[in-house]
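> using only what follows, build the 3D model:
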Amino acid sequence: MPTRTSGSQPNGKKRKHNAEPKSLKRKRVQDDLQELLKKVDDFDPKTAEITKFTDLPLSTPTASGLEASHFQNLTDIQAKAVGPALKSRDILGAAKTGSGKTLAFLVPVLEALFRAQWTEHDGLGALVISPTRELAVQTFEVLRKIGRYHTFSAGLIIGGKSLREEAERLGRMNILICTPGRMLQHLDQTAGFSVDSLQVLVLDEADRIMDMGFQTAVDALLEHLPKSRQTLLFSATQSRKVSDLARLSLKDPEYIAVHEAAASATPTTLTQHYLVTPLPEKLDTLYSFIKSNLKSKIIVFMSSGKQVRFVYESFRHLQPGIPLLHLHGRQKQVARMEITRRFTSAQFSCLLATDVVARGVDFPSVDWVVQMDAPEDADTYVHRVGRTARYERDGKAVLFLDPSEEEGMLKRLELKKVPIQKVNVRDKKKKQITQQIQDMCFHNPDLKYLGQKAFISYTRSVGLQKDKDVFDIRALDLEGYSVSLGLPEMPRVKHQKAEDIKKIKNRSRAELSSGSEYDSDGEKIKKPKKKDEVRTKYDRMFERQNQDVLSTHYSNLRPEAEEDDDFFGVKRVLEGDELDREANGGAAPASKVVPVYGGQELIIDSKRREKLIKSKKQMLKYKGKGTKLVFDDDGEAHQIYELQDEDDFQQEGSAEALRQRFVEEEAERVREADVDDKQLAREKRQEKKAKRKERERMEEAGETDVPGRNAPALGTSEDAENALDFLRSLPVSGGGDGDSDGGEDEPPAKKAKKWFQDDSDDEAEKKKKQKGRGKVIEVTDEPNNLEDLEALATGLLDD
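Have a look, this model is predicted:
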């Protein structure tokens, strides 16, 4: 038996829908909203026991998004922060890394906009500021997961992308996740972008935003935002700067420090070690560590991007047996996102990175966090090791310390409640790669250049650190570190102290001599030679130090004929006329003058100026500015015609006088051209007349080779005789007995008349032929001027 679906009639026609179902739907939505608001008002976060997201008064789209993303249980920071945030309270939250702070502020953001029935026509409702691009991208991905059932529009505003494309979409966004500098740039430059209706402001990793130098940008950003808003600040650590910021931007905030009373500032599942290794042996230790953990996922933190590039390129050539990736702030945004994606999806990999991924970025299943360079403070250490042991998982971390950094850094970590143990490196596991890096730098200049930049950036980062109890650049073996980077000599460090620079400048000549080293008393220091050490040519090359830098200089100072060999002859610097008089034996000065560009002259009165004319770069200042030229169709160059100013035009005279002057100049130019044309025409007529006379003379003399009459002459007279002999040997055509013995050729006989043809017929036939052929005029030369053309036209008209 056929059934009938709802909304259709028995005849099969559909029933028209009226407005009643829509009104009922709107009424049901309003009833649900009022019920949700009542639940939020009745909710007391201090007395309620909250362990799961279902215990919170959340809207249906948010609850569905959390369930679809498999978020069920609440972490400590979420259980204590989400409840007050739902009550529209300002939050200042601090929790360990990996504790779920992202959901602690994204859920209140979605709920605040949902309860306000926010639409795309209402403008920007929530703003989330992150310190790094990687953290902003990660926050945006989490928002997409839990907000999939909401109708809000969200955008990601970070550097490295087109500002114009972002500006076109800003006006339709309800939620923005951005970095401070990019957001401030849009507020200043994007027309029509308004934040007057902002409801929620979130500062993620607030302490890092202030440490990275964004304090000025954030202060300027807060000036654009409305005062009546909800502000949420979250970070793994809290500092005095964040407290100052809280007093400026938060109203009666609720301070939530989940792990403030914990025995450790780091997760309990994290195993932390440190090892003492001298600065020149850090690369050997790092390479040995990577070779020993090939089946692991490792993050190696360094102090600068240039170090990351050098270590990545060096280890990539050494091929340790594990995929290598590198990430730093100088890369393009597309490359940074691609490297982040590859490391996230990799099972075994080693990521060499700076502190751009030290905060908030969630890389799954990281086994080891290695800090090759010491962090600037204990907070940075906590954030670095927080990339592993996330969400109560196990993790391990190791810190490389120079002997001069050990005591100070351990004190800082102890005050921060960081449990760390010392370990030693087994000699059997340690590998020496210094010789291989030196060989690569010797054959690859680009790698050597990266090594120089890495050395300079590391020493600069150490010199700029504020904590001098930990970072003392004078206690580091910088010369050994430069050797470990494959550099033949240590680059100059510009940030050395004044007393160190003075001490270096005042060294004795013995200390500056090549091939050996001397102490301050001039005694030679003998280096102990290792037993059975094999010295290669590369070792000897790296031991060379300025062997012939001064020899050429001092040989130039010595006069050509020197009687006393015990002293150097130093030339006295003379200037002006005194120099010229001495060169000329007291006579008048006679300096050498060399013409240069633009009619200028350069006086050569010293060797320095004499060398100057051999340098193109130094001579550019004497080179005048060129003039613009245009080329016509024939390829001739002409200067660009420029309009004259009215004042300059009037100074030259009246328009009538200028016109008269122009006419006279053009007439003179035409007269000169006419004289040249007449002279050329006269020469051509004389040449033509001479050729005609020569031709007439040859005709009278009976010569056969008359120019212009017969065929072109052969190359030589011998060739002409051979050709004539050949013609004579040909049989004579036209009847009669041919005389083949070589007699003279007779003219061909006339054509015999027919019996019915008379002389009148011959005349008629000649006229007929001439009528069809036309008159033939012999022209010996091509007409060159008007006179030749007139003569040719006259001959044609005489017909």
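> when you work out contacts or count neighbours from here on, use the C-alpha atoms and nothing else.
Fine.
> check the offset of the longest helix seen in the chain from the chain's centre.
When the chain is parsed with DSSP state H, its longest helix is helix 655-700. Chain-centre distance of helix 655-700: 65 Å, with Cα atoms, centre = their mean, to the nearest Å.
> let's compare: structure for the following, please.
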Amino acid sequence: MVTPGITGRIRPTKVKKRENLQKRKRDDVDVEKLEQAVQQLDPKNGSYKDFTDLPLSEPTKQGLKSSHFAVMTDVQAKAIPLALQGHDILGAAKTGSGKTLSFIIPVLENLYRLQHVGPDAGLGALILSPTRELAIQIFDVLRKIGRHGHMFAAGLLIGGKSLQDEREALAKMNILVATPGRMLQHLSQTAAFSVDDLKMLVLDEADRILDMGFQHDVDAIVEYLPKERQTLLFSATQSKKVSDLARLSLHDPEYVSVHAQDESATPKGLTQNYIVCPLEEKMDTLWSFIQASKKSKILCFFSSAKTVRFVYESFRHMQPGIPLLHIHGRQKQGARLDTTAKFSAAKHSCLFATDVAARGLDFPAVDFVIQVDCPDDVDTYIHRVGRTARYNREGRGVLFLAPSEEEGMLKRLEAKKVPVEMINVRQKKRQSIKDQLQNMCFQDPALKYLGQKAFMTHVKSIYLQKDKKVFKLKEYDLEAYAASLGLPGTPRIKFMKDDNSRQKKQASRQTIDVSDSSDAEEVAKAEKPVRTKYDRMFERKNQDVLAEHYKKLVRDGPDGETPADVFTGASAADGGDEDFMAVKRRIPADDEEEASATMGTGDARVASGGRLVHVAGASQPLVIDSNRREKLLQSKKKLTRLMDKGKRLVYDEEGNPHEVYELEDEAQYRAKGLPEEQRQKFIETAREVVQNADVEDKAAAKAKRKDKLRKRKERERNEMAEGDADAGVELPDPGEDLLANFRADAEYTDEDDEEQQQEPSKKAKKWFESEDEDEEKTQKRKKAKAAHRVEEPETLEDIEALAAGLLG
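Sure thing, here's the model as predicted:
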């Protein structure tokens, strides 16, 4: 029996394993002291500069120290104390000012003081992000700060991963970082996932999440969450709409805006410029800029994913001398993560991106942010240029504006306190790549197709813009823009039609009639009485049998009467308005039907004004009474179908023709006997034919083998004779041959002797063989034959020795 307290393990159990076996709640935490210190904070009047000035737990302090965070930014100094006391916050600060830590530290500390730890506690905090890349970045910061002693279970919910694996882990999570779509999917489909005990809701990039793109998802998520919770909203451009705040059920929110009084809404270290560049010159200007900045880190923004792909593929083929990357929303999750990791680690690189990378992402040491396509609004511009000049560093942003966009966009930037200066492009350093793009599109159809899609999506993005004072579609030179992309022509776009089809579709019928008619017709139509819906209802006609185009069918009745006239006894003379089921032209569906129609009704069609054409091989003439039948004379294929079909004949021994498949009379068939007897006779006759043919085939095969053997013997004798003649040996007379008994083929004929005396025929030389090569081959062949030549016996002793050797 084992003594109590003593286990059977040889090695001592590790301390960490013993801790994991226990409940994950900690007993050594003095929650009351932390709570008292938090309540003593004075966020409005107090001044806090360092993180050590705040009442934080030891695990959080260790995480901040290991990540080298010591001094708080302005937004952190104002937002963190308020969030620690449980206030709802609307936080607005410039890009790169440290908003992520402003809500991660309160999330960790508030749940730490509540001891919301372990799988039994459930979900305590939810952080929503608009993009997957930003959610991954927030989760990385949360993991770095919280891994030094915090016991919370944190998870990441984004699309592109296994849904079943996430369902199994959701019940144990205390903190979740998620995108709205994935979060709503689990709330509606995962039964074991409960958010009834949620303490905190955080929305990063809140203006984007509350925008139209995520409005439905966020509203549905909020319906699942409890009303009593703390809500934190952070963004560079904060939303102050009453409707947005009411949807989130905020309770007396504190508005934190540390840069509201600044002269600029963008960071101080950011230099902002713009270039007036027509649409057709953007590709040349971008290529020239990349060539001049190869030792820099560049981020280029475009309006559509197709444009990003086209620019990336075309520039990659041209090899600019700098690593190129691209990211957009249509990529798979793994490819997007690889791209962000590569661009973050690169020292010199160029990334082409859509607005997927415009918000929240922290790319270190970005030198230039190039906005090739004009942003939708000023908020998008601020988020784009915020990818550089982060954390008091320096950076530069360049905006490409078309001449029609310059005035409207500059007014909106000035209204939002965004200082932008105009610069010019040096014409000496500018390079034109139009010819190269045309050559690549000509050689690669896939690239040409991608360019067409890029053109269409870019024009569509301009067409769908809300601010029509900035984006004036009619003032762009779209043909020149298509040529600058290397396309052979301008792709056709449906919404670019000038016929105002959309307005016509929405307008009433009376308006269209009035607009299309003349002044006199307008007056006449205005005097018409107003038709009610009942009038229009009784004026309608069935669109299948009773429609106008079904009333005129072929006149097949006698004397031009319609089928209705035949059935009812009426004629055309009785009344001309009662033409029912009469057609003036019928087009047959089949060629055979057409042939019969063209050949069979000759008299009627000639009488109606047609002419007869006799076709060689046709028994009946062809009637030509229309242009369509006139074209039949030019088609050999159709004329052959109109000709008479011939019969295949066989001739008997007497020379009389018969059809191939000619049936016998029944009397002749019965006179030959019963069917079984005829069958046996046929089988015996067929057997005899097969046996005779088999004998003939065997005789022919035997003769063929004998002929082949004779020819081989002849060839060997000729070779022997050639070898002896070359060696100067005199052959014995064939009549006095002493080895006649030992030869395999002793039967000689006069024909064989004549063939033996003939010289073997030489093969014709090929076009590539010379006479020297022919002589060398002949000498080699003679030497080989001389080596294998059998010497003829000269004396009787030689003959006896040869016979003894052959006999064994």
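> before we move on, the earlier item: pull out the buried positions in the next helix or strand after the longest helix of the first structure.
Next along the chain after helix 655-700 of the first structure, taking DSSP states H and E as the criterion, comes helix 717-728. Under the neighbour-count criterion of 16 or more other Cα atoms under 10 Å, helix 717-728 of the first structure has nothing buried.
> ok, residues contacting the helix or strand harbouring Ile370 of the second structure?
Element membership for Ile370 of the second structure, per DSSP H and E: strand 368-371. Under the contact criterion Cα atoms under 8 Å, 6 or more residues apart in numbering, strand 368-371 of the second structure has outside partners 296-302, 384-385, 387-388, 395-400.
> quick one: that strand to the first structure mean distance?
Here the mean offset of strand 368-371 of the second structure against the first structure after fitting is 0.3 Å, by mean Cα distance after the TM-score superposition for the first structure.
> now the helix or strand just after that strand, how far from the centre of its chain.
Moving toward the C-terminus from strand 368-371 of the second structure, the next helix or strand (DSSP H and E) is helix 378-385. Computed by Cα atoms, centre = their mean, the chain-centroid distance of helix 378-385 of the second structure equals 31 Å.
> superposed on the first structure, what's the mean shift for helix 378-385 of the second structure?
Overlaying the first structure shows helix 378-385 of the second structure at a mean distance of 0.7 Å from the equivalent residues (mean Cα distance after the TM-score superposition for the first structure).
> C-terminal to that helix, what's the next element?
strand 395-401.
> return the angle between stretch directions for the next helix or strand along the chain from that next one and strand 395-401.
Heading C-terminal from strand 395-401 of the second structure, the first helix or strand you meet, by DSSP H and E, is helix 403-415. Calculated by axes from the mean of the first three to the mean of the last three Cα atoms, to 10 degrees, helix 403-415 of the second structure forms an angle of 140 degrees with strand 395-401.
> check the mean deviation of helix 403-415 of the second structure from the first structure.
Compared with the first structure after the fit, helix 403-415 of the second structure shows a mean deviation of 0.7 Å (mean Cα distance after the TM-score superposition for the first structure).
> check which residues of that helix are buried.
Neighbour counts using 16+ other Cα under 10 Å place 404-406, 409-410, 413 of helix 403-415 of the second structure among the buried residues.
> tell me the strands in the stretch 51-200 of the second structure, going along the chain?
All strands of the stretch 51-200 of the second structure, identified by DSSP state E, counting those that start in this stretch, fall at 89-92, 125-128, 154-157, 175-178, 200-204.
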